[in-house]
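>>> Sequence and predicted structure are below.
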Amino acid sequence: MRQVRYPVSQAKSPKRDVSGWLIFDKPYDMTSTQAVGKIRWLFGAKKAGHAGTLDPLATGILPIALGEATKTVPAVQDGKKVYRFAIKWGEQTTTDDIEGEVSNSSTARPSEADIRAALPRFTGEIMQVPPAFSAIKIDGERAYDLARAGETVELAPRPVFIETLELIAHRGETSELEMSCEKGTYVRALARDLARHLGTFGHVVELRRTAVGPFTTVRAVDLATLEAAADRDGLLLPISEGLTLLPEIRLTPDQVSVVRHGNPVLLTGRAAPIALEECWASSGGVAVALGRVEMGQFKPQRVING
């Protein structure tokens, strides 16, 4: 398949302070780094980052933070993710997807009943060995760089949590599934392990992410829409949209002034929390800071300027 090239650098233009979330519907064969570079250039933004890498072959939700929203990336990145994907049975590849070469094959094909019976074994907390072609570091080197150099990559199993795993369609040679999971879970590793459990081999041939934390495809923007938009800033979501899954602390104007200087404030009122490990503070719906509550005080950890 011909590789599509997405330029990430064009003629230099003045950068500006623009903040917010773009829920980007990443196209096939674009890296997450290319996506950030392209969108940063289109908005002329000084800062940009993404919440959760997507493989080049994957499409779907790649939340991109601009400006002050980059301070809230961990809050979004730690959220639940939902994937729709297809497994081709009977072939294992070096990358566990269509990018690699076939390394093992089998004539065995699982039945729909066999697949459904196996799914509970891959739900909840399981141990998973990440793919050799992954961004995990080994002695400071990315695993995929070592694998591409021909080195044997051995990664230790790690616990991951899969909330739900459902079979959507079974067509003999391929099956379509949907999974919701916590961060750190590899769809390619799941396809590999599920196939082995079913007595065959398998690899991912289609992969689409439909949700990351609070963001879904409902408000996603594709590249064509973004490039054609006369008012791109109008496509951005407020920083607060990325924080809706965290407890919210509402501040008075006087408290906002204190917090913006990095200082704690005492929370009052019957419903005021005594302790929270993670939360965000707002004023008039606008995000002011990320922080925690200790002994009834909100303590800012990252102040959001806006």
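Good, I have the coordinates. Numbering: from 1, shown residues only.
>>> alpha carbons only for contacts and neighbour counts from here, please
Fine.
>>> any chance you could map the strands in the stretch 1-150 of the chain?
Taking DSSP state E, counting those that start in this stretch to define them, one finds strands in the stretch 1-150 of the chain at 20-26, 48-50, 59-66, 81-89, 91-93, 102-105, 124-128, 137-138, 141-142.
>>> what packs against the fifth one?
I take that to be strand 91-93. Based on contacts counted as 3 or more Cα pairs under 8 Å, 6 or more residues apart in numbering; DSSP states H and E, the elements that strand 91-93 packs against are strand 102-105, strand 202-212.
>>> would you list the ones you listed in CSV and tack on mean neighbour count and distance to residue 158?
As requested, the helices and strands packed on strand 91-93 are exported to CSV (neighbours: other Cα atoms under 10 Å; distance: least, Cα to Cα, whole Å):
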stretch, mean neighbour count, distance to residue 158
strand 102-105, 14, 24
strand 202-212, 25, 20
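>>> Could you point out which of those sits nearest residue 290?
Nearest to residue 290, of all those, is strand 202-212, at 19.1 Å by Cα to Cα.
>>> Contacts for that closest one next, please.
For strand 202-212, the surrounding residues in contact (Cα atoms under 8 Å, 6 or more residues apart in numbering) are 57-63, 76-77, 79-93, 96-98, 187-188, 191-192, 194-196, 216-217.
>>> Use this one as the comparison:
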Amino acid sequence: MDGILLMNKPQNFTSFDVVAKLRGILKTKKLGHAGTLDPMATGVLPVFVGSATKACNLLPDSDKTYIASLRLGITTDTQDIWGKVTAARPHSVTAAQFRAAAARFAGEITQLTPMYSAVKVDGQRLYDIARKGGEVERPTRTIYIHSLAVLNEDEQAGEYTIEVSCSKGTYIRTLCSDIGESLGCGAAMTSLVRTKAAGFTLNDCLTFDDVQRLMEEGALSEQLIDVERAFMSLPSVRLSEEDTRRFKNGVKLDISALTVPLTEDNIRVYGFNEEFIGLGYIEQDTQLLRVRSFFENNMYKK
């Protein structure tokens, strides 16, 4: 069984918990996931099965979309409602003021990595330090907010729902907190759903019950998405029968004889029979096409 299994991660499960439970249902250890979600978050979690696990760290589409709710006037140590309240501040923010403040966070911005995160500082996970009551200097990172829309607003309660399309590495709870700080009252995230990741949407996802039922019916393999779909945004090249054989044997190919896009990105490589072989890349100093990764279920058969 090889391919991508799109899961709708339930609340109170870590991403690793999802993989662990699926190992039991699928009776296989060869699983991996892309795009970690916090335990309280729900939504799109791509899980890679079998030979597709090689794709986990090669995905070209790293942008994600979330729907998050937040409450003004409260701050917590985790920047969400599940943490310890550190301050409660009265506010008189209007819906118009909130929309204006949120709009200023669109585009390229800098975020301070939250203490409750898996980032390591001096070999220690920040959340391990935070749980012991410690706090250290953390790195900042530049991220990009492609769009930020206000979906729902309750001015009296100070509660808002936003939809955010953003780059990899964006902390949505930090974004909510920063919007609140810009308004002078603070804010804590109250819910989070990831609606898009790796080019896939929530509509593509299955629940644990769905997976269990499909396994019992012997139909789960039909629901697995071919790993090729995760790379459709990349340029591609098609090889002759001889070049297919040589490429599969790890031989570098002269791109002057191929119709290959001159790109620094990975390239989808197809064999003479139109089957997806895997990924290649152009070695810059030699201008030769080299193997990046093969996917076993699509290996060329001699």
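That came in fine, so what should we check first? Please read all numbers here as calculations on a predicted model, not as lab measurements.
>>> Now tabulate the strands of the stretch 1-150 of structure 1 in a markdown table and tack on distance to residue 148 of structure 1.
Rendered in a markdown table, the data for those read as follows (distance: least, Cα to Cα, whole Å):
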| stretch | distance to residue 148 of structure 1 |
| --- | --- |
| strand 20-26 | 25 |
| strand 48-50 | 25 |
| strand 59-66 | 23 |
| strand 81-89 | 23 |
| strand 91-93 | 14 |
| strand 102-105 | 15 |
| strand 124-128 | 22 |
| strand 137-138 | 14 |
| strand 141-142 | 10 |
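>>> the longest strand in structure 1 is where?
Secondary structure of structure 1 read by DSSP state E shows that its longest strand is strand 158-170.
>>> Could you check how many residues crowd around the nearest residue to residue 295 of structure 1 once chain neighbours are set aside?
Across the structure, with Cα to Cα, 6 or more residues apart in numbering as the measure, the residue nearest residue 295 of structure 1 apart from its sequence neighbours is residue 274 (5.2 Å). Burial of residue 274 of structure 1 is recorded as 14 neighbouring residues (other Cα atoms under 10 Å).
>>> so who does residue 274 of structure 1 touch?
Residues 293-297 are the ones in contact with residue 274 of structure 1 under the rule Cα under 8 Å, 6+ apart.
>>> before we move on, the earlier item: want to throw the helices and strands packed on strand 91-93 of structure 1 into JSON lines with distance to residue 254 of structure 1?
Output for those, formatted as JSON lines (distance: least, Cα to Cα, whole Å):
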{"stretch": "strand 102-105", "distance to residue 254 of structure 1": "64"}
{"stretch": "strand 202-212", "distance to residue 254 of structure 1": "34"}
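>>> Give me the aligned partner of residue 111 of structure 2 over in structure 1.
In structure 1, the residue paired with residue 111 of structure 2 according to TM-score structural alignment is residue 128.
>>> dump the residue contacts of the most centrally placed residue in structure 1.
Within structure 1, one residue has its C-alpha closest to the average C-alpha position: by Cα atoms, centre = their mean, that is residue 52, at 2.9 Å. Taking Cα under 8 Å, 6+ apart as the definition of contact, the neighbours of residue 52 of structure 1 are 62-63, 77.
>>> ok, these in structure 2: which stay?
When the contacts of residue 52 of structure 1 are mapped onto structure 2 through the alignment and contacts are counted by both residues aligned by TM-score structural alignment, their matches' Cα atoms under 8 Å, the preserved ones are 62-63.
>>> Just put the contacts of residue 52 of structure 1 in CSV and tack on neighbour count.
What follows is the contacts of residue 52 of structure 1, written out as CSV (neighbours: other Cα atoms under 10 Å):
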residue, neighbour count
62, 29
63, 29
77, 20
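>>> Test my guess that residue 219 of structure 1 contacts residue 25.
No: under the criterion of Cα atoms under 8 Å, residue 219 of structure 1 lies out of contact with residue 25, with a separation of 9.3 Å.
>>> Among these two, which residue is more densely surrounded?
When neighbours are counted by other Cα under 10 Å, residue 25 comes out ahead of the other of residue 219 of structure 1 and residue 25, with 22 against 15.
>>> Looking at structure 2, name the residue matched to that one.
In structure 2, the residue paired with residue 25 of structure 1 according to TM-score structural alignment is residue 8.
>>> what's the closest non-adjacent residue to its match?
residue 43 (4.6 Å).
>>> Same check on residue 120 of structure 2?
The shortest distance from residue 120 of structure 2 to any residue that is not its chain neighbour, by Cα to Cα, 6+ apart, is 5.9 Å, and that residue is residue 126.
>>> Aligned to that neighbour, what sits in structure 1?
Matched across to structure 1, residue 126 of structure 2 falls on residue 143, judged by TM-score structural alignment.
>>> same deal with residue 246 of structure 2?
So, by TM-score structural alignment, residue 246 of structure 2 is matched to residue 258.
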